[in-house]
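*Asks:* Predicted model follows, preceded by the sequence.
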Amino acid sequence: MFDKESGVPGRLTGKRAAITGGAAGIGLAIAQRFAGEGASIAVCDPDRARLAALQQERPDWLYVAADVSIESQVAEFFEACRARFGALDCLVNNAGISGPTAGIESIALADWEAVYACNVRGAYLCTRAAVGLLKSAGGSIIMMSSLAGRVGVPFRTPYASAKWALIGLTKSLAVELGEHKIRVNAILPGLTRGPRLERVIEARAASSGRTFEEQVAVEVSAGALGELVEPEDIASAALYLASDEGRRVTGVSLPVDAGLESATFR
């Protein structure tokens, strides 16, 4: 981290990062970690109350209330980034929603489309808007996919298929944007502590007849390390991909899942 007394620079000193869905959870953990490493931070989030509260703590960050599925609001966010920073060095496409937990016959079209609008269309709109700001000096785009983007997840088809789509987008853009020295990678979080996971586990517990605590134990026991992932673990992976330490890494889908994928067949 940046040490003001010693003047030792952090790994992102002088970098400018835009983080979607950055007012809470994984997005906020990434913003805080990047800021601690010297980056200038721009955050968008549709939750105006959270943005206002966060602005009291970090008045030096740029905040824009934006829903990434709405083209005009995305344009507003990146125009604000251009006005404040002139260019960007990193985009973290973190915004996403979990969607319904239900069998395919019970999922309403509106619910399916809402997941794709935020998780896939949002990543497309933000990437499209950010590329022009990244081209001047190259940089890093990080897609927040999921372990659900690598394995089959019954009763979570809108979410899982959208996260699979982000991996395809990552690999395609890594080739397309490589000539501009823009690296594109995905992070695949496993069971990550936070309100979103709690909602998913509550739904699974209800369908299985288990208590919430019993369902947590079942979920965690499936992984090689037998523990939940923390938002700070995802932030550490994002820091590597955004920093010069990851300057030769592109087109990669990096699981941070406490060994959940590796333990699938044990």
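*Replies:* Arrived safely.

*Asks:* okay, CA-based contacts and neighbour counts for the rest of this
*Replies:* OK.

*Asks:* For the longest helix seen in the chain, buried residues please.
*Replies:* Identified as the longest helix of the chain according to DSSP state H is helix 157-177. Along helix 157-177, the positions that meet the burial threshold by neighbour count (16 or more other C-alpha atoms under 10 Å) are 157-167, 169-171, 173-174.

*Asks:* same thing with stretch 245-253?
*Replies:* Neighbour-count burial for stretch 245-253, with 16+ other C-alpha under 10 Å as criterion, is recorded at Val249, Thr250, Gly251, Val252, Ser253.

*Asks:* Roughly how far does the first one sit from Asn119?
*Replies:* Taken as C-alpha to C-alpha, to the nearest Å, the spacing of Val249 relative to Asn119 amounts to 23 Å.

*Asks:* what about Leu197, is that helix, strand or coil?
*Replies:* Using DSSP: H, G, I helix; E, B strand; the rest coil, the secondary structure recorded for Leu197 is helix.

*Asks:* Find the helix or strand that Ala17 is a member of.
*Replies:* Element membership for Ala17, per DSSP states H and E: strand 16-20.

*Asks:* helix or strand right after that strand?
*Replies:* The first helix or strand that comes after strand 16-20 along the chain, using DSSP H and E, is helix 25-36.

*Asks:* by how many degrees do that following helix and strand 16-20 diverge?
*Replies:* Our comparison of helix 25-36 with strand 16-20, counting by axes from the mean of the first three to the mean of the last three C-alpha atoms, to 10 degrees, yields an angle of 170 degrees.

*Asks:* Which elements pack onto helix 25-36?
*Replies:* Judged by 3 or more C-alpha pairs under 8 Å, 6 or more residues apart in numbering; DSSP states H and E, the packing partners of helix 25-36 are strand 16-20, strand 40-45, helix 231-242.

*Asks:* alright, now check it against this:
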Amino acid sequence: MGKRVLITGGGSGIGKAMAETFAADGARVLVTDMDQVALDGCPGSWLKMTGDASDPEHMRAVFARISDEWGGIDVVCSNAGIAGPTALVEDVDIEDFRRCIAVNLEGAFLAAKYAAPMMKAQKSGVILITSSNAGINGFPNRSPYASAKWAEIGLMKTLAMELGPYGIRANAIAPGCVEGPRIDGVIEREAGAKGTTPELIRAGYEAGVSMRSFVTAQDVANMAVFLASEGARLVSGQVIPVDGHTENPDPKV
């Protein structure tokens, strides 16, 4: 049988692309998402659960099902996340900050917390966290998101240290701007905050990338499948950007 793979936030975007790519590689997949409509649009062959990745009870139930259905887990893709508010730090509401941290960081923590005992018992496994190039460079007007994504990298490096002796690897993928509705919304909100147009914001983002291009969800999914493969058997504790090389995280046009 193929790998047993969990993808949180797997109903759309990067998460769904990951699930599709792992499934095409022969894996069994379980996807979680808060969006029931998105899950309803996923293939019937996938296991699906609706819930919040930052809710301990939900994640406990997810891993109980994994234990019952599969008896173990090979790959956990902690991908669930939200963009958080777009505003100067002094204008960010503390509750919005906390929610962004909870979904992104606490969700990754809970996935690792419940995966670790299973993976230790089998002395193998891969944990992949979807961070961001905002977790490497920072991101003006996005302090909650950048804070969460930097923290995810600290979590990942600690997991690599704690779990490495058990044959378990942990890495973070740091996408740049990923084509799709989510980045479109970010661009629109930033344009509003700066009093300019979405077209100029998009052009500025592209100008700050060496390859002058956004990436796709498939680009990120391809990296996830590679990092979970035997070809990456000694790749652990690493942050792998998939961003076309970000030169300037806050380009001006």
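*Replies:* All right, it came through fine. Because the structure is predicted, anything quoted here is derived from the model rather than measured.

*Asks:* For the two chains, what TM-score is obtained?
*Replies:* Comparing the two superposed chains by TM-score structural alignment, normalised by the length of structure 2, the resulting TM-score equals 0.95, with 250 aligned residues with a C-alpha RMSD of 1.5 Å.

*Asks:* Just to be sure, Ile201 of structure 2 is in a helix?
*Replies:* Yes: membership of Ile201 of structure 2 in a helix is supported by three-state DSSP.

*Asks:* quick one, what contacts it?
*Replies:* When contacts are counted by C-alpha atoms under 8 Å, 6 or more residues apart in numbering, Ile201 of structure 2 is found next to Ile187, Glu190, Ala191.

*Asks:* most neighbours, which of these?
*Replies:* For those, the largest neighbour count, defined by other C-alpha atoms under 10 Å, is 22 neighbours, found at Glu190.

*Asks:* Spatially, what comes nearest to that one if we skip its sequence neighbours?
*Replies:* Once its chain neighbours are removed from consideration, Glu190 of structure 2 has its nearest residue in Thr86; the separation is 6.3 Å (C-alpha to C-alpha, 6 or more residues apart in numbering).

*Asks:* So which of the contacts of Ile201 of structure 2 are in strands?
*Replies:* Among the contacts of Ile201 of structure 2, none falls in strands (DSSP state E).

*Asks:* and in structure 1, which of those residues remain?
*Replies:* Using both residues aligned by TM-score structural alignment, their matches' C-alpha atoms under 8 Å, structure 1 keeps these contacts from the contacts of Ile201 of structure 2: Ile187, Glu190, Ala191.

*Asks:* Turn these into a markdown table, including distance to Asn248 of structure 2.
*Replies:* Formatted as a markdown table, these follow (distance: C-alpha to C-alpha, whole Å):
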| residue | distance to Asn248 of structure 2 |
| --- | --- |
| Ile187 | 16 |
| Glu190 | 16 |
| Ala191 | 18 |
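
*Asks:* Which ones among the residues you listed map onto helices?
*Replies:* Per DSSP H, the subset of these in helices is Ile187, Glu190, Ala191.

*Asks:* How about the contacts made by the counterpart of the last one in structure 1?
*Replies:* The pairwise alignment with structure 1 assigns Ala191 of structure 2 to Ala205, based on TM-score structural alignment. The contact partners of Ala205 of structure 1, by C-alpha under 8 Å, 6+ apart, come to Thr211, Phe212, Glu214, Gln215.

*Asks:* Let's have those in CSV, adding distance to Cys90 of structure 1.
*Replies:* Written out in CSV, the entries for the contacts of Ala205 of structure 1 read as follows (distance: C-alpha to C-alpha, whole Å):
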residue, distance to Cys90 of structure 1
Thr211, 41
Phe212, 37
Glu214, 40
Gln215, 37
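
*Asks:* filter those to the buried ones?
*Replies:* Among those, the ones that count as buried by 16+ other C-alpha under 10 Å are Phe212, Gln215.

*Asks:* Report the contact partners of Leu234 of structure 2.
*Replies:* Leu234 of structure 2 is in contact with Arg169, counting by C-alpha under 8 Å, 6+ apart.

*Asks:* Over to it. Which of the three states is it?
*Replies:* Going by three-state DSSP, the secondary structure assigned to Leu234 of structure 2 is coil.

*Asks:* if we can go back for a sec, tell me the counterpart of the residue nearest to Glu190 of structure 2 in structure 1.
*Replies:* Across the alignment, which pairs residues by TM-score structural alignment, Thr86 of structure 2 is matched by Thr101 of structure 1.

*Asks:* Also Ile14 of structure 2?
*Replies:* Mapped onto structure 1 by TM-score structural alignment, Ile14 of structure 2 lines up with Ile26.

*Asks:* list the contacts for the closest residue to its match other than its chain neighbours?
*Replies:* Across the structure, with C-alpha to C-alpha, 6+ apart as the measure, the residue nearest Ile26 of structure 1 apart from its sequence neighbours is Pro231 (4.9 Å). Listed by C-alpha under 8 Å, 6+ apart, the contact partners of Pro231 of structure 1 are Gly25, Ile26, Ala29, Thr192, Arg193, Gly194.
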